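Asker: Below is the structure, and that's it, no one-letter string:
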């Protein structure tokens, strides 16, 4: 397993799409650009995003999700059986109208080809890579259908598709996979179904698994409000190693809820507000981490923004990531702990780690 510093820094997934790239992607959907040209644009942008992350001091990088037009379409458009009648878009970020006229075929194979996407990214960085994909609960909520007995049956069918993709990702060398469920906070009554689907996705895939749950981030606006207590106790049954949550925008009052509810695995701690253009200082980031250390041992904290960076200008995103890395380094220097850890946590040793010895 890849070694990373204690309090490793990472991103949630997406990276800013520059205006010129927005125009080119929209040109593609309006039929003014070839697919081969679009692929070249994606690859160039991914390599630039990897460079930016490493320059900012990020320990675990992502591809910036720059091949994806939004959090949904890249996946639904590739799932056999999903019908998209109009593939043109006025703006690349718009959602397709997706539908089903019959149940998804239970075919083998990996139609989403996510392992190829991971392999390209891994070939262009020496850093550990987090690879994220949208979860089955959120994907199902963008599909119109009346062929399943319940929406839950569709969620589970999509989960089986994603499990095959996850197996292929692991076979290509992926070590850290993240399931994003941006719609879940809007349907708190369905958390049991979402956890059942997550466990289908992660079944027999021996990697470190993260689950990201936020309150929405479309056009840098939250879609819902609330607290993370809705996840419990159901999420305790999820076969994942990390919960990646937003705290910088919402505040840290939910951290005691996680502890009280019995979450004893890793926490991806949101310390950067991605819905604000104001750039945090390293000292502010460090203070947010120290507050979390009052409740969570350092060995179980991963430091990340609240959510994806897609809606921020590139210069702002780079400055925020640099501040996040510098703030994590400040706290790391105050800890009486080993300087490195595995990407996967050891739950038994974590339970003994409460004497993290932060020198204030």
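Answerer: Structure received. Predicted model, so just to flag it, every value in this text is computed and none were measured.
Asker: going forward, measure contacts and count neighbours with C-alpha atoms only.
Answerer: Will do.
Asker: mind checking how far residue 25 is from residue 36?
Answerer: According to C-alpha to C-alpha, to the nearest Å, residue 25 stands 12 Å off from residue 36.
Asker: could you measure the residue minimising distance to the centre of the chain against residue 96, distance?
Answerer: The chain has residue 12 as the residue nearest its centroid, 4.2 Å off, counting by C-alpha atoms, centre = their mean. Residue 12 sits 24 Å away from residue 96, going by C-alpha to C-alpha.
Asker: And for residue 268?
Answerer: Look at residue 268 and residue 96: by C-alpha to C-alpha, they are 31 Å apart.
Asker: Which parts of the stretch 251-360 of the chain are helices?
Answerer: 255-260, 282-293, 314-332, 347-350 (DSSP state H, counting those that start in this stretch).
Asker: How many neighbouring residues does residue 143 have?
Answerer: Counted with other C-alpha atoms under 10 Å, residues neighbouring residue 143 total 19.
Asker: brain fart, residue 115
Answerer: 21.
Asker: what's next to the host helix or strand of it, contact-wise?
Answerer: Assigned by DSSP states H and E, residue 115 belongs to helix 114-123. With C-alpha atoms under 8 Å, 6 or more residues apart in numbering as the test, helix 114-123 has contacts from 46, 47, 62, 63, 128, 129, 131, 165, 168, 169, 172, 174.
Asker: let's see 10 Å
Answerer: Helix 114-123 has contacts (C-alpha atoms under 10 Å, 6 or more residues apart in numbering) with 43, 46-47, 50, 61-65, 67, 75, 128-133, 162, 165-174.
Asker: Comparison target below:
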């Protein structure tokens, strides 16, 4: 690529804080004060507003902001009844916890596939739409350690692989610009098991799904990793990133969205990325930190991109936010206006860097 042709793509990760009207509708629905139709209408208004605002600030790719998802991780479980609430607990650095449900019976089936959200977003968008899906490795945590009578773990993994493939393929077929697997449990796996055994199981399961796609399809699939970002806290920022990245980059995907803005030693991370970057994959580096209340300036973003360009080929480089701004629907720690201001800074700062690199 010549200097005159330098272009740096920039994409959102996924979730945007829900507007007050949607949060109120969710509360009313949970309390039985409104029905499914009223909730769906509130969700659609929030999706339309999210896409409108992203397009107004010049986002070349948009998402639905995950406005209709209960969380980035649990949307496939919507409507399922063979679940108990006492599943795996995920502790965060500030002391709060999130808990996954526990599967009590088979077979494993998704109650909702992500193409439902994508199709709703496409009705409102005039630019390409990216769709986030949960990685099968995260949902593998639903299976209890002591097993399920009549439903062995291997049968569960077979079913999960099929469902995860359908989740991704449905979005590709519906016209997603990119399908992003949210793999936030990757770094957490090394915290839970520093030997790397759990991480290797996660990588193997995700590749088991990705192997079902052609090379051309894999090019439209991305992987996102971060140390968690919920209620302005993380679950695994203290884990050495360089222990994760070589394994992560073995995933058979065309893009990797890597949290970096909040990383204390970005150059160390970038050096590892450069050493292990596979094939023709593109790396989208995080240039805004969703859990930092300070809004980055375009110049700060530009400088982060320029630092990355010292390690990575510019034609393999993109930018993103470190993670979603509200991965769980009840997370209101970041305001909606702050999220859009940070996204604007990412877009403008990326453009500044592209112009500077083009000379």
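Answerer: Here it is on my side, so go on. In this text the structure is predicted, and so the values were computed from the model without any measurement.
Asker: TM-score for this pair?
Answerer: Scored against TM-score structural alignment, normalised by the length of the second structure, the superposed chains reach a TM-score of 0.81; 323 aligned residues with a C-alpha RMSD of 2.7 Å.
Asker: one step back: what would the helices of the stretch 251-360 of the first structure look like in CSV with mean neighbour count and distance to residue 199 of the first structure?
Answerer: Output for these, formatted as CSV (neighbours: other C-alpha atoms under 10 Å; distance: least, C-alpha to C-alpha, whole Å):
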stretch, mean neighbour count, distance to residue 199 of the first structure
helix 255-260, 16, 20
helix 282-293, 19, 28
helix 314-332, 22, 32
helix 347-350, 13, 19
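Asker: Residue 193 of the first structure is nearest to which of these?
Answerer: For residue 193 of the first structure, the closest of the helices of the stretch 251-360 of the first structure is helix 255-260, at 20.1 Å, according to C-alpha to C-alpha.
Asker: before we move on, back to that, by how much does the helix holding residue 115 of the first structure deviate from the second structure on average?
Answerer: Helix 114-123 of the first structure differs from its equivalent in the second structure by a mean of 1.8 Å after superposition (mean C-alpha distance after the TM-score superposition for the first structure).
Asker: Helix or strand next in line after that helix, which one?
Answerer: Helix 114-123 of the first structure is succeeded, C-terminally, by strand 130-134 (DSSP H and E).
Asker: Which one's more surrounded, residue 268 and residue 96 of the first structure?
Answerer: residue 268 (27 against 22).
Asker: Which residue in the second structure aligns with the more buried one?
Answerer: Using TM-score structural alignment as the criterion, the counterpart of residue 268 of the first structure in the second structure is residue 284.
Asker: who are the neighbours in contact with its match?
Answerer: Taking C-alpha under 10 Å, 6+ apart, one finds 8-13, 222-224, 255-260, 316-322 in contact with residue 284 of the second structure.
Asker: measure it to residue 9 of the second structure for me?
Answerer: Distance of residue 284 of the second structure to residue 9 of the second structure, given as C-alpha to C-alpha: 8 Å.
Asker: Now the common contact residues for these two.
Answerer: Residues touching both residue 284 of the second structure and residue 9 (C-alpha under 10 Å, 6+ apart) are 316, 317, 318, 319, 320.
Asker: Contact partners for residue 30 of the second structure?
Answerer: Contact analysis of residue 30 of the second structure by C-alpha under 10 Å, 6+ apart lists 24, 39.
Asker: Cross-check the contact I'm expecting between residue 184 of the second structure and residue 248.
Answerer: No. Contact criterion C-alpha atoms under 10 Å: residue 184 of the second structure and residue 248 do not qualify, at 11.1 Å.
Asker: rewinding a little: neighbour count: residue 25 and residue 36 of the first structure, which is higher?
Answerer: The neighbour comparison of residue 25 of the first structure against residue 36 (other C-alpha under 10 Å) goes to residue 25, with 27 against 8.
Asker: which strand of the second structure spans the most residues?
Answerer: Assignment by DSSP state E gives strand 282-288 as the longest strand of the second structure.
Asker: Tell me roughly how far that strand lies from the first structure on average.
Answerer: With mean C-alpha distance after the TM-score superposition for the first structure, strand 282-288 of the second structure departs from the first structure by a mean of 0.6 Å once superposed.
Asker: CSV for the helices of the stretch 251-360 of the first structure, including distance to residue 124 of the first structure?
Answerer: Putting the helices of the stretch 251-360 of the first structure into CSV (distance: least, C-alpha to C-alpha, whole Å) gives the following:
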stretch, distance to residue 124 of the first structure
helix 255-260, 36
helix 282-293, 28
helix 314-332, 19
helix 347-350, 32
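Asker: And the contacts of stretch 140-157 of the second structure?
Answerer: 83-84, 86-89, 100-109, 136-137, 139, 159-163, 185, 201-202, 205, 208.
Asker: end to end, how far does it reach?
Answerer: Start-to-end span of stretch 140-157 of the second structure (C-alpha to C-alpha) is 7 Å.
Asker: now stretch 146-153 of the second structure
Answerer: 10 Å.
Asker: Please apply the same query to stretch 122-133 of the first structure.
Answerer: End-to-end distance of stretch 122-133 of the first structure (C-alpha to C-alpha): 16 Å.
Asker: What of stretch 104-120 of the first structure?
Answerer: Using C-alpha to C-alpha, the gap from the first to the last residue of stretch 104-120 of the first structure comes to 29 Å.
Asker: got it, and stretch 49-68 of the first structure?
Answerer: Chord length of stretch 49-68 of the first structure, first to last residue, is 14 Å (C-alpha to C-alpha).
Asker: cool, stretch 274-293 of the first structure as well?
Answerer: Span of stretch 274-293 of the first structure from end to end, C-alpha to C-alpha: 22 Å.
Asker: What number of residues are in the vicinity of the residue nearest to residue 3 of the first structure when sequence neighbours are not counted?
Answerer: Closest residue in space to residue 3 of the first structure, ignoring its immediate chain neighbours: residue 342 at 4.7 Å, by C-alpha to C-alpha, 6 or more residues apart in numbering. Neighbours of residue 342 of the first structure under the rule other C-alpha under 10 Å: 14.
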